[in-house]
Structure formats: C-alpha cells, structure tokens
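A.B. asks: Everything below, folded, please.
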Amino acid sequence: MQQLMDNFNRKFEYLRLSITDECNFKCNYCLPDGYQRTQQKQFLSELEIKNLVQAFSELGTKKIRITGGEPSLRKDFTSIISTIAGTPGIEKVATTTNGYQLKKSAQQWFDAGLDAINVSVDSLDAKTFHLITGKNIFQKVMEGVAASVQAGYKQVKINSVLMKGFNDLDLSLYLEWIKNQPIQLRFIELMQTEDNAEFFARHHLSGEKFKQMLLADGWIQKVPLSHDGPAQIFSHEAYQGEIGLIMPYSKDFCKSCNRLRVSSSGRLHLCLFGEQGVDLRDLLASENDKEALKSRILQALESKISGHFLADGLMGGTPHLASIGG
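C.D. replies: Take a look at the predicted model:
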C-alpha cells in the first residue's frame, strides 16, 4: 500500500475534511460579524466525499474528522457520516460541532457510525459563553454534551479556546466538571488569522503555564497514538476526565504533524496556515479518476514544509478558522 509520508518522515493517517464553511455562531475569535457568503459556493457532494475518502483510505488514512464551519448545517450530514464510516480502512470517524444540533442528533449520528465527537464550549459560565459565541444557548449545548455521553461515543471531547479576559479564570470550573465526567477537555491556544490581529494581540494566552500547573498537581502526560491529533493529553488518578493542551506556538509543535486537510470546496491543504491549497475537485466526480487523485495527493505532499510560521506572524492566507475547518 502507498503511504502518505513527507520528506521529514512524518506519516499522515488523519484527514480533517470540511463539508461546509458556513456557521450559525458569531464567535469573537473566528466570525465576530457572523458568516459572510462571499460567493455562491458548491460544497463537496456526498459522491465526491465518498471518492475522496476512498482514495485517502487507500493511501493509509485511518481517521477522518468531519469539520466545518458547522458541519451539522448540512442536511445530509448523517448520510455523510454513514458513507465515511462505511469506507474500508477507515477506523475512526469524528466530528467537531458547536453543539447547536447535538441534543436531538447525538444518538442519530452515533447510530450512523460516528465514533467520537468534539464540542466547542468556550466557557462554563452562561453569560461568558453568550458573549463569546453570540448565542444564548449554553444550557442547550451542555444538554447536548450529556446526550453524547449517554449515546455511547468512544470519546467525547470539549474544545475551549484560551482567551485572556474571557475564560482564563474558568479552569477550576472545568476541572471540577471533569472530576466525575469521562470527558477530555482540550484547551486550544488562540491563533492569529488574517482578520483577528488586534483581537489576538489583546487576548492570546500561552498554554505552557497550564501545562506546568497540571504537572505540578500530579497530572501525567500520555503517549499519543499514531492517528491522534496535536493535543498533549494529561490524566490524573483522581479524575475520570482528561485534559488536552493544543499549543501551536510551542517549540516543535509541527514535528509530530500527522494530519492533512481538505476544504469544503475540494482543496487539499498541507497545513492550516501553510498555503493556498491544491485543487482536487476535478478528480472527485468519478471513481475512475481514483489513481490520478492519489497521485496528485502524493505529489502535493512532496512540497510540505517542516512547519508553520505562526510565531513570525505569517498566517498563510487563512482568513478565519472556519474557512478551512480549523
């Protein structure tokens, strides 16, 4: 089997696949003015997604994360889950959601083949949640998280973007919450994009101090699996839940990169902040183009560089995090 491996011997078994860039939230760090449609877009069809995932699977991809925007805005979202989960070689299907549809859909998605779910909960304080997201539905989202745990997912994760002045004082609330909850709580450093420079300068917070605090309090860092994401994961014998830290500005963050991205319009991105992407869409309509598709993916991977340049203030043309799927 051909393998997705770059010139730095990094193996790519994880694909983040965006199926829409639309979102119904107005998060202050991503889409503060709400989603703005700049042109009439045709997102990847279910057939195109099927052909894409099949090609990636044959190149060694084992995990697919369905992203957005907000992926559940697609009316065929459940069917897309089923299509991806039914692809030979795909061992894990996950999604990231803002939780808007979660309470009523968690069981349906699980039954369709979704293995794991990440829910964005940027504060455990209802007022701060409203301030960050523009949506006064904190309780509804939390009920969705509870429904996900009840549905039987292998893993339920909570994503929280660290922001000075918004949720940096929530840590004790989060820790208390996961003491008796089998949930992985992931703190993500705020990242700079083309349209949030001023916000980033005011609110960026390094995750390193949280890491040192966790280690001092007896948390143990776990060894990652080959298709795990970029989080450093910590566990503690007194807690059912876990803590994850995603720190893209940390030294050697890109050294263990194991994921590629495909946008909702069919462009392959080697890095969230790397480049403008390689168009794959002309090869997605027919299964007969699968070998040419695999060749184009492999050829593109040859140009993947050693890391991003976020610390130098370079964003690689990423307007906001919803544009490629985070």
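A.B. asks: From now on I want contacts and neighbour counts done on CA atoms only, so please keep to that.
C.D. replies: Will do.
A.B. asks: Touching, Gly229 and Asn258? I think so.
C.D. replies: Yes: counting by CA atoms under 8 Å, Gly229 does reach Asn258; the two are 7.4 Å apart.
A.B. asks: of these two, who's got more company?
C.D. replies: Asn258 (21 against 16; other CA atoms under 10 Å).
A.B. asks: Overlap of the contact sets of Gly229 and Asn258?
C.D. replies: Counting by CA atoms under 8 Å, 6 or more residues apart in numbering, the contacts common to Gly229 and Asn258 are Tyr14.
A.B. asks: Which parts of the stretch 51-200 of the chain are helices?
C.D. replies: When assigned using DSSP state H, counting those that start in this stretch, the helices of the stretch 51-200 of the chain occupy the ranges 77-85, 102-112, 126-133, 138-151, 171-178, 197-203.
A.B. asks: Please produce JSON lines containing those, extended by mean neighbour count.
C.D. replies: Formatted as JSON lines, these follow (neighbours: other CA atoms under 10 Å):
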{"stretch": "helix 77-85", "mean neighbour count": "20"}
{"stretch": "helix 102-112", "mean neighbour count": "19"}
{"stretch": "helix 126-133", "mean neighbour count": "18"}
{"stretch": "helix 138-151", "mean neighbour count": "18"}
{"stretch": "helix 171-178", "mean neighbour count": "14"}
{"stretch": "helix 197-203", "mean neighbour count": "13"}
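A.B. asks: Here is the second sequence; please produce its structure so I can put it next to the first one:
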Amino acid sequence: MLIDNYGRPWLKLRIVVNSVCNYRCIFCHFEGQGKFLSRELSAEDIGFVTSVAKDLGVDDFKITGGEPLLRKDIVKVVDEISRIGPKDLSLTTNGYFLDIYAEDLLSHGLRRLNISLHSLDRRKYSFITGVDALNKVLENIDYVSKLGFRQIKLNVVALRGLNTNEIPMMIRFAAKYGFVLQLIELMPMGEGFPVFARYYDDLSDIINWLNKHGKLLGTRKDLHNRPLYEVDGVRVEIVKNYNNPTFCAGCTTMRLTSDGKLKTCLYKEPVVDLWPYIRTRDREGLMKAMIYANSLRKPNFVEGSSGDLSRIRIKVRIGNLVY
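C.D. replies: Reported below is the predicted structural model:
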C-alpha cells in the first residue's frame, strides 16, 4: 500500500473511461479533465493499469465519465477490471442506458451502481441535466433494482433553491428500493464554476435536518471522512468537499483520465502521463510513474484556507418558476 507525504493511503482509483456525455448538466466538473479528448484508453489498456494499481495496494475501482455507458465496449471494460479480482468495482451513470447494459455489466463483475438523480420533478430534472429523460431514468431505476446489484446509490448534487427542498422526497424514494442516498456539495469546477454562487449550498441546513430526523452513524474513514446518517432506514452519505480540510485529510483516491493520465486531485494539477508506459505495456515503468504520482498528492484544502464565493448571480426560468 502506498502512503503519501500526508499519511493518506492510496486505496481507490476513479477511472474516466470516456470524455463524452449525452447530458449537459449545469454543474458538471467532468472529473477534472477536458471534453472530447482525442485519445481514449482501450479496455485492455484499462485492464493493464488496474492490474498494476492492484499490485500497489489499490483494490477499489470506480468507472465514470463522461457517461460511461456511451462506450460500446463498456462490458469489456468491466470484464477487464473484474479479472484482476478487485475488492470493489462500481460504476457511476446518469441511468439513461441502464436498460441496455445493466444485466451484462452485473454478469461480468460489476457489483455496485451510482445513479445520478438530481430531482424528482420533471421540469427541474430537465433544467439541471439538459435532457427531458426523468421518466425513462425512473423506469430504468425500477428495472435495475430487481437485478441483484450489491448496492445502488442515488447521487444528488445539492443546488440551493432548486432541489434542496426535495431531500425528504428523495429519502422516501431511496427507502422504496433500499438504496443509499448520497448528497453532494456543488463544486466550483468546470460547468459548476459560473453557477457556483447562484446554486452553492454548504449543506448546513440539510445536515441540521438529518440530525433532527435521523441519526449520525459515524464517518467513512476510507473515503474523505464522509459523515453517514440514517433516516427512516435509509443510509445518507454527505460529500462535503469544498473548503473542507477534513474531507481532504481523508482522501484515498486518484483519477485515471480517459487519455491515460493520473490526476492526484480533482481540483489541481499536476498530472502524471501514464500513456508511454501503457502503450508499451511497461509494467515496471507504470508502477514507478504511479509511485511518483502518489508522492505528489497533497490536500487541496487545509486548515485556515477560505473559499471565494463571489460570482455573478444568475436567474433562470423553469416554466412559470424563477430561480
């Protein structure tokens, strides 16, 4: 296991498998990489990288994008990672294509799903995602709930004045299926940067509500010291990353970009280019590059830091409603 200079182990690898998406979410950070990159790792490339990472003690892999289910070979990608025998293999998706791929993904080793569901109101969902697809996604959620995945999480980015009043409704929806609910703080990254001041919510009101209506179970020490709550039988995870030294102190993750670079942090550079070693299947060279990347890891937010929330406020209209 690799430990960085701040005592944090590297346990998890987020794998960005493509740089395209069929949604246009107003807050998308695109995993800190560019859109429409010219080079894309093959399924075999990804399998090679994950096998080396596993040798270094990384045993938890999450597939993301873009929208990963836009890759025609996404089942092969899952199969390549599954072959190395990871402790955990999950995938984050907007849910649009789950009716096509979910069964094959499960049969090839995928065990967990994260499904983005930022509103249960059709107009709000369409505004947030840029796609009028709520009904289709809800049908797909109902479908995959019966397939036997070990765990399904609903990802909700909290947007002030837009969807934060839906949290009790989201909890009831998650309870219906036995899902985990993950509430995520808006990040001033990518598309989220210009709308940050308008929609940023520090989650304090939500946390107060959770304390009143549920109970604190503890924190996820293996992943950003995330607080865990239980409300009406539903586990609720809080992803409060912005200007949060506690979150950074518990970081155990790096990101593999879709063109073969290793990002030490969503918010910052540097990145280490792994492509020369991937292309030539240089196992020793790749291992050394990963060890070097781990040595560059450092918290983005530290005690005493402060965030700048001064951005232009924007009004938007959804039907007859103005936000």
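A.B. asks: Can you say which of the helices of the stretch 51-200 of structure 1 is nearest to Asp21 of structure 1?
C.D. replies: helix 77-85 (13.6 Å; CA to CA).
A.B. asks: so the closest one versus helix 102-112, what angle?
C.D. replies: If you take axes from the mean of the first three to the mean of the last three CA atoms, to 10 degrees, helix 77-85 of structure 1 sits at 30 degrees to helix 102-112.
A.B. asks: what's the average distance of helix 77-85 of structure 1 to structure 2?
C.D. replies: With mean CA distance after the TM-score superposition for structure 1, helix 77-85 of structure 1 departs from structure 2 by a mean of 0.5 Å once superposed.
A.B. asks: Which part of structure 2 matches that helix?
C.D. replies: Mapping helix 77-85 of structure 1 onto structure 2 (TM-score structural alignment) gives residues 74-82.
A.B. asks: Show me the contact partners of that stretch.
C.D. replies: Under CA under 8 Å, 6+ apart, the answer for stretch 74-82 of structure 2 is 42-44, 46-47, 50-51, 68, 89, 101, 104-105, 108-110.
A.B. asks: so where do the strands sit in the stretch 1-150 of structure 1?
C.D. replies: 14-18, 63-67, 92-97, 116-120 (DSSP state E, counting those that start in this stretch).
A.B. asks: what comes up buried for the strand ranked longest in structure 2?
C.D. replies: Assignment by DSSP state E gives strand 151-158 as the longest strand of structure 2. Neighbour-count burial for strand 151-158 of structure 2, counted by 16 or more other CA atoms under 10 Å, picks out 152-158.
A.B. asks: so which pair among those is furthest apart in space?
C.D. replies: Ile152 and Ala158 (18.9 Å).
A.B. asks: and the longest strand of structure 2 with strand 88-93, angle?
C.D. replies: 40 degrees.
A.B. asks: average distance between strand 151-158 of structure 2 and structure 1?
C.D. replies: Once the two are superposed, strand 151-158 of structure 2 sits an average of 0.5 Å from its aligned residues in structure 1 (mean CA distance after the TM-score superposition for structure 1).
A.B. asks: quick check: that strand aligns to which part of structure 1?
C.D. replies: Against structure 1, strand 151-158 of structure 2 falls on residues 155-162 (TM-score structural alignment).
A.B. asks: how distant is that stretch from the center of its chain?
C.D. replies: 10 Å (CA atoms, centre = their mean, to the nearest Å).
A.B. asks: Ok, stretch 153-165 of structure 1 next?
C.D. replies: Relative to the chain's own centre, stretch 153-165 of structure 1 is displaced by 11 Å; criterion: CA atoms, centre = their mean.
A.B. asks: and what of stretch 11-23 of structure 2?
C.D. replies: On CA atoms, centre = their mean, the centre of stretch 11-23 of structure 2 falls 8 Å from that of its chain.
A.B. asks: Would you mind pulling the contact partners of it?
C.D. replies: Looking at what lies outside stretch 11-23 of structure 2 - CA under 8 Å, 6+ apart - the contacts are 1, 30-31, 34-37, 40-41, 57-68, 70-71, 129-131, 222, 252-258.
A.B. asks: One more: stretch 287-302 of structure 1?
C.D. replies: 4-7, 51, 55-56, 59, 268, 270, 278, 280, 283-284.
A.B. asks: sorry, back to before: who wins for proximity to Ala311 of structure 1 among the strands of the stretch 1-150 of structure 1?
C.D. replies: strand 14-18 (23.1 Å).
A.B. asks: Where in structure 2 does the closest one align, residue-wise?
C.D. replies: Strand 14-18 of structure 1 corresponds to residues 12-16 in structure 2, going by TM-score structural alignment.
A.B. asks: To what extent does that stretch diverge from structure 1 after superposition?
C.D. replies: With mean CA distance after the TM-score superposition for structure 1, stretch 12-16 of structure 2 averages 0.5 Å from its match.
A.B. asks: Please identify the buried residues of that stretch?
C.D. replies: 12-16.
A.B. asks: can you map out the strands along the stretch 201-323 of structure 2?
C.D. replies: 215-220, 226-231, 234-239, 253-256, 261-263, 271-273, 317-318, 321-322.
A.B. asks: Now do the counterpart of Ile66 of structure 1 in structure 2 against Arg71 of structure 2, distance only.
C.D. replies: In structure 2, Ile66 of structure 1 lines up with Ile63, judged by TM-score structural alignment. Per CA to CA, to the nearest Å, Ile63 of structure 2 is found 11 Å from Arg71 of structure 2.
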